[in-house]
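Asks: Need coordinates for the following:
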Amino acid sequence: MTTDPLAPSPDADLPPGAHLPHHPEFLWRAPEPKKNYDVVIVGGGGHGLATAHYLARNHGITNVAVLERGWLAGGNMARNTTLIRSNYLWDESAGIYEHSLKLWEGLEDELGYPILFSQRGVLNLAHTEQDVRDSIRRVEANRLNGIDAEWLDPKQVAHVCPIVNTSADIRYPVLGATFQPRGGIAKHDYVAWGFARSASDAGIDIIQNCEVTGFVTDVDRVTGVETNLGRIGAGTVALCAAGHTSTLTDQLGFRVPIQSHPLQALVSELLEPIHPTVVMSNAVHVYVSQAHKGELVMGAGVDSYNGYGQRGAFHIIERQMAAAVELFPVFGRARLLRTWGGIVDVTPDASPIVGATPYENLYLNCGWGTGGFKATPGVGWCLAHTVATGTPHAINAPFALDRFVTGRLIDEHGAAAVAH
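Replies: All right, here's what the predicted structure looks like:
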């Protein structure tokens, strides 16, 4: 396999003296594609790799190919801010994210691979009276769903994260926050490598630099995919291509209700450990955590225009930094190291699409917006079940494509939990 030449050292985020059990180039096989597979997964990011892992682990299906047009996990999986939480408002959303969080809690042992999962807690700040009302409503909804959630007043916020500016005389005064103690972060590259190693060890083929350029169909079935490496036959196809999903479904003659936008993030220079948790603010579109090796990882709001460019507009970053410095004065002199952008796929109700399509043997997984990373093991589990059995898992059944026809939407817009 080949790795991104600009990627950091594989051991860069591990504690001093610790090393990965193997470097990435030795973690999975690099086979030539076979002519036919029982299942073809399009997209070698976190969701595609997790689906492959659970097809093998839960269902014994190993004649599977994961096709990645670039390098493994080089799309959104390498371009997110690694936040993990499950404190969403609606029952359906809470169900799939809590299922995922429970899997995160045992994933390192399951994969036998370090993923640096750190349950340091997630704070969602409230800056207005309406924020407060919405946040308390969400805390109560979380508790009804058995999800750990607390409402903190400003003094309690300062106790959990002393570096947050809780003064009353700033543009965005902190009136309180929700807190999920079980939330946190994980190392995205290691998560992908762990899933890839597990799938490869089970006999699943992971094929990089393999771009799907078309589909072979027979009435209402997809019988294969055309790629730059040739035609590959498929018994079942699962699309896990995130923001590029619509470019694939357009070739099949049906549309999905998603829009793709750049989402920007950045990291600072290395700093001493000072930030104990994850802090988010939907009102000002900034979220901040500190990675294991010391850099601040910060994200912004979604750029308003549609596009597939993996960068965004400077004014978004400028507003993000202004808000971050106000909320965290201690970081006022920190230097910016680098920025990047991912491609988020947003649906009209800010909830994902996971399930059947107009083609009998074609399944869809897209529309996660800014919530894709945290859902990685959960959606892999549910999509694997859907592919293996031909019927949706109870957890992903509400996220069917036809809800946009029936009106059974899961509207996370304005729920103070949509972003990130």
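
Asks: contacts and neighbour counts: CA atoms only from here.
Replies: Will do.

Asks: Distance of the residue lying farthest from the centre of the chain relative to Ala56?
Replies: Computed with C-alpha atoms, centre = their mean, the residue of the chain farthest from its C-alpha average is Asp169, at 35.4 Å. Distance of Asp169 to Ala56, computed by C-alpha to C-alpha, to the nearest Å: 56 Å.

Asks: Against which helices or strands is the lengthiest helix in the chain packed?
Replies: Criterion DSSP state H: the longest helix present in the chain is helix 91-111. Contact here means 3 or more C-alpha pairs under 8 Å, 6 or more residues apart in numbering; DSSP states H and E; on that basis helix 91-111 packs against helix 188-201, helix 376-389.

Asks: correct me, but Tyr97 touches Leu83?
Replies: No: judged on C-alpha atoms under 8 Å, Tyr97 makes no contact with Leu83 at a distance of 11.9 Å.

Asks: May I ask which helix or strand encompasses Leu296?
Replies: Assigned by DSSP states H and E, Leu296 belongs to strand 295-302.

Asks: Against which helices or strands is that strand packed?
Replies: Packed next to strand 295-302, using 3+ C-alpha pairs under 8 Å, 6+ apart, are strand 259-270, strand 286-290, helix 314-327.

Asks: want to put them side by side, so please do this one too:
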Amino acid sequence: MPWRLLRFALNKKHPEPRMFSVHEELKPSYDVVIIGGGGHGLAAAYYLAREHGITNVCVLEKGYIGGGNTGRNTTIIRSNYLTPEGVQFYDESVRLWQDLSQDFDLNLFYANRGHFTLAHTDSALRTMRWRAEVNKHYGVASEVVGPEVVKEAAPMIDLSCSGHAPILGALYHAPGSVARHDAVAWGYGRGADQRGVEIHQRTEVLGIDVEGGRVTGVRTSKGRIATTKVLCAVAGSTPSILKMVGLRSPIYIHPLQAMVSEPIKPWLDPILVSGSLHVYISQSARGELVMGASLDPYELHGTRSTLDFVEGLTSHMLEMFPFLSNVKVMRQWAGMADMTPDFAPVMGKTPIEGFYLDSGWGTWGFKATPVCGKTMAHTIATDSPHPLITGFSLDRFRHYALTGEKGAASVGH
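Replies: Predicted coordinates:
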């Protein structure tokens, strides 16, 4: 056992501080209350304190820090989206990701791998060219490459996919990366805590008080809080929170499952995604294969795992990589994906004054964690939407001004 770890274990006074302070009781009031202790909620608290000097902030988490979708994703980071709004938004996030370890003084295991979105049909290849041109227009590194480039990057792949769906090319996105999801939550949480933000775990929100069309307080399992600003950042639980303030949204919830294999010798450096086969795969620093697929085809507010998912995903994996037939699946899990009709998020102000929304993240919320925190902190502090999120407003559905991101978000994660 390393001496540093042994010294920590044997010292009753703890030679190093805890990651977060423990607050037994809520204060009577806060300037801002954030519902949801995942990456997005903690990032918003962090940037409110660091960039806007707003430290009288309370983060409420029903479970534990990072126990929701933040800890149930596959950690892919990219910005090769289809719409101008999406490309600029996620490109800013990629830029922020690159400095987070230094900002937090915490190793996030951020690793630049490169991201291939495989094309198995002529129509898919046309979409890749479309995305590449939009990306290049905004200075994002993306290009369409042939199957030989895919083979060079991943020599073990079967380009014919067992003859079922031959790979015709791919969209290569050099900035594609991965990071450790729980460390991201810890880093934002610790940074916010050090600046005076209070984080209350195992504290359930029971209701939100609205008077005269504006927020006045939040009722919790530990008592009532007076506040004039509330941010909802609860992913799959968004519809439940919206009911508390009398709002409706087009968000619908589907399970999204993933799994990992036993650790094996490193052989896959890039991230590979196939929309046609509904699979994506990367290899972790520990050698595990991190794998996922598209949404389960039914609405469900739950995180159960199914055998059907494993059977379907492994069959498609073996079409791409037949040599994996003897590799064991170690565990699987599921998250609740809050989907929107246009596959773009819902961010910003709402018809309820002082109630802000960060939701509709579906399968692509992890990669947006830094930019979400920064833009929502700006929106809350100034009560005005940040320029990067104007295309993601809730009222776009009422005006039929959708941000059509499905072509870049359906299985790319």
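
Asks: which part of the second structure lines up with stretch 251-258 of the first structure?
Replies: Aligned by TM-score structural alignment, stretch 251-258 of the first structure falls on residues 244-251 of the second structure.

Asks: cool, and stretch 224-241 of the first structure?
Replies: Against the second structure, stretch 224-241 of the first structure falls on residues 217-234 (TM-score structural alignment).

Asks: What are the buried residues along the matching stretch?
Replies: Counting neighbours by 16 or more other C-alpha atoms under 10 Å, one finds that the buried residues in stretch 217-234 of the second structure are 217-218, 220, 224-234.

Asks: what sits up against it?
Replies: With contact meaning C-alpha atoms under 8 Å, 6 or more residues apart in numbering, stretch 217-234 of the second structure is reached by 25-38, 40-41, 203-210, 214-216, 238, 241, 354-359, 380.

Asks: Helices - which of the residues you listed land there?
Replies: Applying DSSP H to the contacts of stretch 217-234 of the second structure, the entries found in helices are 40-41, 238, 241, 380.

Asks: Could you give the number of residues near the alignment partner in the second structure of Val39 of the first structure?
Replies: The alignment partner of Val39 of the first structure in the second structure, by TM-score structural alignment, is Val32. The number of residues packed near Val32 of the second structure is 24, by other C-alpha atoms under 10 Å.

Asks: same deal with Gly294 of the first structure?
Replies: Gly294 of the first structure, neighbours per other C-alpha under 10 Å, totals 18.

Asks: which residues does the equivalent of it over in the second structure contact?
Replies: In the second structure, Gly294 of the first structure lines up with Gly287, judged by TM-score structural alignment. Shown in contact with Gly287 of the second structure (C-alpha under 8 Å, 6+ apart): 262-266.

Asks: switch the cut-off to 7 Å
Replies: Contacts of Gly287 of the second structure were listed using C-alpha atoms under 7 Å, 6 or more residues apart in numbering, and they are 263-266.

Asks: how about JSON lines for those residues, with distance to Arg113 of the second structure and neighbour count added?
Replies: Shown next, in JSON lines, are these (distance: C-alpha to C-alpha, whole Å; neighbours: other C-alpha atoms under 10 Å):
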{"residue": "Pro263", "distance to Arg113 of the second structure": "18", "neighbour count": "17"}
{"residue": "Ile264", "distance to Arg113 of the second structure": "18", "neighbour count": "14"}
{"residue": "Lys265", "distance to Arg113 of the second structure": "17", "neighbour count": "9"}
{"residue": "Pro266", "distance to Arg113 of the second structure": "13", "neighbour count": "13"}
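
Asks: Of the residues you listed, which are still contacts in the first structure?
Replies: Retained in the first structure by both residues aligned by TM-score structural alignment, their matches' C-alpha atoms under 7 Å are the following of these: 263-266.

Asks: Trp333 of the second structure looks like it's in a strand, true?
Replies: Yes: applying DSSP: H, G, I helix; E, B strand; the rest coil, one finds Trp333 of the second structure inside a strand.
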